[in-house]
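Colleague: after the sequence you'll find the predicted model.
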Amino acid sequence: MNESPTDTATATDPTMDAIARAVTEGRTGAAASARQKLLTLWATIGVTGDPLHRCTLAHHLADLYEDPAQALAWDVRALDAAGAVTEQRVQRHHTGLHIAGFYPSLHLNLADDYRRLGSFHAAAEHLTAAREHAPDLPHDAYGASLRTALDEVAEAVSRRDTTRRASAPGPAG
């Protein structure tokens, strides 16, 4: 889900553009400001708004929280919204995307959240789900980074390690 909104985008979407701007701000170190912008946008979208908007926003907002419980709440919202996103809606936004490709990252994030909270059984369940969807990952640097992260989280689960991964997205704890 780390695609660039301008690569083969099919239509201008002001909400997706606003999400992208906030995500970029968060990645440059302004996590608190980016988080506030996304929370304000979430209030505008609402819990029944466009599922692609909700999924994308929640997925990226989770990365802006150091606390794994707060990240978990947003990652659950992202996965829930993904279930309502249609392939047609994704294609309207970006011709190169497929909803199936969202699931490895969504489940990986949930696995990592649960692992950090010490819920290793739940983490393992989401790792299994992420691996089941891994064939839908692109064969590029993004896909490789997710496959590496899956291995890192699996290793941390096997060690019962709850520390934050150095390679995890978002602010360092």
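Modeller: Thanks, I have the structure now.

Colleague: for the rest of this, base every contact and every neighbour count on C-alpha atoms.
Modeller: OK.

Colleague: for the residue at minimal distance from the centre of the chain, which non-adjacent residue is closest in space?
Modeller: Nearest to the mean C-alpha position of the chain, by CA atoms, centre = their mean, lies residue 59 at 3.4 Å. Distance criterion CA to CA, 6 or more residues apart in numbering; nearest residue to residue 59, sequence neighbours excluded, is residue 78 at 5.2 Å.

Colleague: ok, second structure coming up, stack it against the first:
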Amino acid sequence: MAGSDPTMEAITAAVVRGRGGDVDGARSDLEALWSEIGVGGDPFHRCTLAHYLADLYDDAAVALVWDVRALDAADALGDERAQQHHASLQVAAFYPSLHLNLADNFRRLGSFDAAADHLARAEDRCTALPDDAYGEMIRSAVADVRRAVVARSTERRGSAPGP
């Protein structure tokens, strides 16, 4: 990490809190941070926060709102800013996961055409993913969501992140 970033530290602490079982507390922490950052704030902070906050909602419509915010922030984000957090980050590698999450939310809401569109976008961008466990996890989830779209399933995936 290039330097201290209190906002990223607070986002990370909230994510850890949520993964530790305090989903309500994590949501509250992240929503308070969102209010501080604002819709015009640092796109890296907005993207990261919204991406993680979406995972804390079981309601696909609410998660969709946060995932759209994460995608919008990624569109305003450049590699230089992301690399201030960690030198290895490439914004292009964010998009497969962002589109995957949108596809999964649309699928769970029964909007299969929109889900298929975002799946195609995720698949097109999977080449930006590293050949590691993270990249494989995203590729596998894209395939899982693709199967669920074909089956017209709106059931939550067992492997989906969330509460």
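Modeller: It's in. The structure presented is a predicted model; accordingly, all values stated were derived computationally and were not measured.

Colleague: can you pull out the helices in structure 2?
Modeller: Here structure 2 has its helices, by DSSP state H, at 6-19, 23-37, 43-55, 60-75, 79-85, 95-108, 112-125, 133-150.

Colleague: residues touching the shortest one, excluding its own?
Modeller: Translated: helix 79-85 of structure 2. Contacts to helix 79-85 of structure 2, defined as CA atoms under 8 Å, 6 or more residues apart in numbering, come from residues 1, 2, 3, 44, 89, 90, 91.

Colleague: next one: stretch 89-107 of structure 2
Modeller: Contacts for stretch 89-107 of structure 2 (CA under 8 Å, 6+ apart): 51, 60-61, 63-64, 67-68, 70-71, 74, 77-79, 82-83, 112, 114-119, 121-126, 128-130, 138, 141-142, 145, 148-149, 152-154.

Colleague: matching residues in structure 1 for it?
Modeller: The aligned range for stretch 89-107 of structure 2 in structure 1 is 97-115, by TM-score structural alignment.

Colleague: what comes up buried for the matching stretch?
Modeller: 97-99, 101-115 (16 or more other CA atoms under 10 Å).

Colleague: buried residues in stretch 69-82 of structure 1?
Modeller: 71, 72, 74, 75, 76, 77, 78, 79, 80, 81, 82.

Colleague: swap in stretch 26-36 of structure 2?
Modeller: 26, 27, 29, 30, 33, 34.

Colleague: give the aligned equivalent of residue 130 of structure 1 in structure 2.
Modeller: Aligned partner of residue 130 of structure 1 by TM-score structural alignment: residue 122.

Colleague: ok, residue 23 of structure 1 next?
Modeller: Per TM-score structural alignment, residue 23 of structure 1 is aligned with residue 15.

Colleague: check contacts around that match.
Modeller: Taking CA under 8 Å, 6+ apart, we find residue 15 of structure 2 in contact with 26, 52.

Colleague: now do the contacts for the aligned partner of the residue nearest to the centre of structure 1 in structure 2.
Modeller: Correspondence of residue 59 of structure 1 to structure 2, assessed by TM-score structural alignment: residue 51. For residue 51 of structure 2, the contacting residues are 66, 67, 69, 70, 98, by CA under 8 Å, 6+ apart.

Colleague: repeat that with 7 Å
Modeller: 66, 67, 70 (CA atoms under 7 Å, 6 or more residues apart in numbering).

Colleague: the first one contacts residue 50, correct?
Modeller: Yes: taking contacts as CA atoms under 7 Å, residue 66 of structure 2 lies within contact range of residue 50: 5.1 Å.

Colleague: from the contacts of stretch 89-107 of structure 2, which would you call buried?
Modeller: 51, 60, 63-64, 67-68, 70-71, 74, 77, 82-83, 112, 114-116, 118-119, 121-123, 125-126, 129, 138, 141-142, 145, 148-149, 153-154.

Colleague: so which residues make contact with stretch 160-173 of structure 1?
Modeller: So stretch 160-173 of structure 1 is contacted by 31, 63, 64, 65, 66, 115, 116, 117, 118 (CA under 7 Å, 6+ apart).

Colleague: out of those residues, which are buried?
Modeller: 31, 63, 64, 65, 66, 115, 116, 117, 118.
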